[in-house]
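**Student:** Got a predicted structure plus its sequence, pasted below:
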Amino acid sequence: MSTDGFAVRTMRRQEVEAAVGWAEREGWNPGVSDAEAFYAADPEGFFIAELDGAPVGSVSVVNYSEAFAFAGLYILRPEYRNRGYGSRLFAAGMAHAGNRNIGGDGVLAMLEKYRTRSGFSLAYRNIRFEGTGGGNEPEGPVDIAAVPFEPLAAYDARHFPAPRPRFLAAWIRQEGTRGRAVLTEDGEIAGYGVIRRCHHGNKIGPLFADTPDVAEDIFLALSAQVPGEPVYIDTPEPNAAAVALARRQGMVPVFETARIYTKAVPGLPLDEIFGVTSFELG
């Protein structure tokens, strides 16, 4: 404990659940079961700030590999903001990543602060679209449960800056989640996507696909699982086909983030990334 009663420590599992609850109150609309998968990614990567023993803030910096980490869940209770606590909390979390390239999704208004505080630079914008589920499920996509996990994890790793098998295994199996994949005639994965129950409606993410047509089939298959309910998808703005898909399905933009990195922008195939997995964990 510091002399002013402020301290940062690693979260316990149940505290990650609480931090996801704070994210909901901030209006970020996380999944109702996200905490389990988040914690599986890196149990040492979640931090809680306390003042005289009472929780006042959170941040996550999840180490996916020796080269890459992702920061999120940066929340300070409103009454404790602008008092220097946020900077100390953020610095403690960033220290967990060491010399890794750190990614994040920040609000656009905070870009200058992220740049000056931790050296983050803008890569591109992500746009959250909102629509309504329903329609008929196309014939092509198959239930993700029928796809062997190893090739699924390998396909996922092509579209993310690091392999994340522990996270992925928990993510696709969390309660209220359904997944679909498209396979080629040779049985290779041509795309996959997941839709999960959120505090408000349902969110598609990730949605990775070799082509826009495959992405649309997966999108339609997932949307058909939740007729009449709100559906969200977070699209990288540089993928014009992803933005066009969302608009073609009658979705409207409701929120934006800035995808930022402390080092070089990873060389990912953005034209195959139609839906971001999570603003909190990348």
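**Tutor:** Received, thanks.
**Student:** can we go C-alpha only for contacts and neighbour counts from here?
**Tutor:** Fine.
**Student:** Would you confirm that Gly106 contacts Tyr261?
**Tutor:** No - using C-alpha atoms under 8 Å as the test, Gly106 is too far from Tyr261 to be in contact (10.4 Å).
**Student:** just so I have it, where are all the helices in this protein?
**Tutor:** With helices called from DSSP state H, the chain shows them at 13-25, 34-41, 85-95, 111-118, 149-158, 165-171, 212-223, 240-248.
**Student:** Which one of the ones you listed lies nearest to Ala49?
**Tutor:** helix 85-95 (6.2 Å; C-alpha to C-alpha).
**Student:** now that closest one, how far from the chain's geometric center?
**Tutor:** For helix 85-95, the separation from the chain centroid amounts to 20 Å (computed by C-alpha atoms, centre = their mean, to the nearest Å).
**Student:** Buried residues in it, which are they?
**Tutor:** Buried residues in helix 85-95, defined by neighbour count with 16 or more other C-alpha atoms under 10 Å: Tyr85, Gly86, Leu89, Phe90, Ala92, Gly93, Met94.
**Student:** for stretch 100-117, same thing?
**Tutor:** Arg100, Asn101, Ile102, Gly103, Gly104, Asp105, Gly106, Leu111, Tyr114.
**Student:** let's bring in a second one:
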Amino acid sequence: MRKEDGAEAVASQELKVRRMDESGIALALEWADAEGWNPGRHDASCFYAADPRGFFLGELDGEPVGCISAVAYDGTFGFLGLYIVKPPYRGRGFGLKLWNTAMDYMGARNVGLDGVVAQQDNYRKSGFKLAYRNMRYQGTGGGTEPAGLVQLSSIGFDEICRYDATVFPVPRVGLLRRWIDQPQVVALGVLSGNRLAGYGVARASRSGFRIGPLFADAAHVAGALFEGLSSRLRGEPIFLDTTEANPRSAELAQRYGMEPMFETARMYTGGIPNVQSDRCFGLTSLEIG
């Protein structure tokens, strides 16, 4: 039976689960950094804008011990992430209580996640099916910006949303508005006439900059966007999450001398969404899709 979305606390043994506000998400991102996930410096406000009700904190006698995010983008699609229990509290069933709260909130939506490979079997038991693998690559910014790029801020927001919705399963207006406008961001586009042919964003992370999304009609457009972003991040560590759904994304990373770091498994409960995966050269975020 699904719990009511409005329930603000779920008690289980000594663990209480409640919704997080933006400051709680900031704490979860500190934990994510400790796990080596290298979250963005300004992710908390961006994530919160995606779904203010989709972030849950587990507390034991008032002490935060675990968290999970369950972003409901609309009534049909959601994404799980930030699934963390602090090391001293693992193996006590707290993670399962957080998981169940998140899945109850997701309801009948098709739910996606990017999980570590070792946890695939556990996710399968909860109804998730492997779609494809993703690989994070690391490199160093530099090079020369090619001609033909424009500041993304010069393009109408409706056009950015239109293009994004060809690659992401559903519109995500709240997230995008914050994502492309956050501090320390580099955001570039390529136009074909008055329509986008691709866009890319690099956001400041705890170490260097993470590039994503990197969406483009063709590999040469993605390459130009990558070169433009990289040229503005000279000497900085840069990271790109490529996807097996578009093998040309890994080819792009390798062409620019990036090295693989770690692999994740993209899984869904309701099947792979019908999107133009060949336009995805870099995922937006392993935490929220």
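**Tutor:** Great, that's in hand. In this text the structure is predicted, and so the values were computed from the model without any measurement.
**Student:** For the helices of structure 1, give me TSV that also has distance to Ala49 of structure 1.
**Tutor:** TSV is the format used below for these (distance: least, C-alpha to C-alpha, whole Å):
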stretch	distance to Ala49 of structure 1
helix 13-25	11
helix 34-41	17
helix 85-95	6
helix 111-118	18
helix 149-158	32
helix 165-171	24
helix 212-223	38
helix 240-248	38
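**Student:** Give me the nearest residue to Ala28 of structure 2, chain neighbours excluded.
**Tutor:** Nearest residue to Ala28 of structure 2 in three dimensions, chain neighbours excluded: Cys67, at 6.5 Å (C-alpha to C-alpha, 6 or more residues apart in numbering).
**Student:** give the contact list for the one you found.
**Tutor:** By C-alpha atoms under 8 Å, 6 or more residues apart in numbering, Cys67 of structure 2 lies in contact with Ala28, Phe55, Phe56, Leu57, Gly58, Leu82, Tyr83, Ile84, Val85, Leu98.
**Student:** Then Leu252 of structure 2?
**Tutor:** Under the criterion of C-alpha under 8 Å, 6+ apart, the contact partners of Leu252 of structure 2 comprise Ala219, Gly223, Phe281.
**Student:** can you do 10 Å?
**Tutor:** Residues in contact with Leu252 of structure 2 (C-alpha atoms under 10 Å, 6 or more residues apart in numbering) are Ala219, His220, Ala222, Gly223, Phe226, Leu240, Thr242, Met258, Phe281, Gly282.
**Student:** Mind checking the helices of structure 1 for the one nearest to Ile127 of structure 1?
**Tutor:** Closest approach to Ile127 of structure 1 among those is made by helix 240-248 (8.2 Å; C-alpha to C-alpha).
**Student:** in structure 2, what residues pair with that closest one?
**Tutor:** Correspondence between helix 240-248 of structure 1 and structure 2 is established over residues 247-255, with TM-score structural alignment as the criterion.
**Student:** Run through the strands of the stretch 1-150 of structure 2 in chain order.
**Tutor:** Using DSSP state E, counting those that start in this stretch, the strands found in the stretch 1-150 of structure 2 span residues 9-12, 15-19, 55-60, 63-72, 77-85, 110-116, 129-140, 150-151.
**Student:** Aligned counterpart of Ala70 of structure 2 in structure 1, please.
**Tutor:** Structural alignment places Ala70 of structure 2 opposite Val61 in structure 1 (criterion: TM-score structural alignment).
**Student:** Would you confirm that its match contacts Ile48?
**Tutor:** No - with contact taken as C-alpha atoms under 10 Å, Val61 of structure 1 and Ile48 are classed as non-touching, separated by 11.6 Å.
**Student:** And Leu168 of structure 1, what's its match in structure 2?
**Tutor:** Aligned partner of Leu168 of structure 1 by TM-score structural alignment: Leu176.
**Student:** Need the nearest residue in space to the equivalent of Ala108 of structure 2 over in structure 1, chain neighbours excluded.
**Tutor:** Structural alignment places Ala108 of structure 2 opposite Asn99 in structure 1 (criterion: TM-score structural alignment). Distances taken as C-alpha to C-alpha, 6+ apart place Ala67 nearest to Asn99 of structure 1, at 7.7 Å, with adjacent residues excluded.
**Student:** The one you found and Asn101 touch, don't they?
**Tutor:** Yes - at 6.1 Å, Ala67 of structure 1 counts as touching Asn101 under the criterion of C-alpha under 10 Å.
**Student:** which residues are in contact with both of those two?
**Tutor:** In terms of C-alpha under 10 Å, 6+ apart, Ala67 of structure 1 and Asn101 are both contacted by the residues Pro161.
**Student:** circling back: same list, the strands of the stretch 1-150 of structure 2, but as JSON lines with distance to Glu236 of structure 2 please.
**Tutor:** What follows is the strands of the stretch 1-150 of structure 2, written out as JSON lines (distance: least, C-alpha to C-alpha, whole Å):
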{"stretch": "strand 9-12", "distance to Glu236 of structure 2": "42"}
{"stretch": "strand 15-19", "distance to Glu236 of structure 2": "35"}
{"stretch": "strand 55-60", "distance to Glu236 of structure 2": "31"}
{"stretch": "strand 63-72", "distance to Glu236 of structure 2": "29"}
{"stretch": "strand 77-85", "distance to Glu236 of structure 2": "25"}
{"stretch": "strand 110-116", "distance to Glu236 of structure 2": "26"}
{"stretch": "strand 129-140", "distance to Glu236 of structure 2": "6"}
{"stretch": "strand 150-151", "distance to Glu236 of structure 2": "20"}
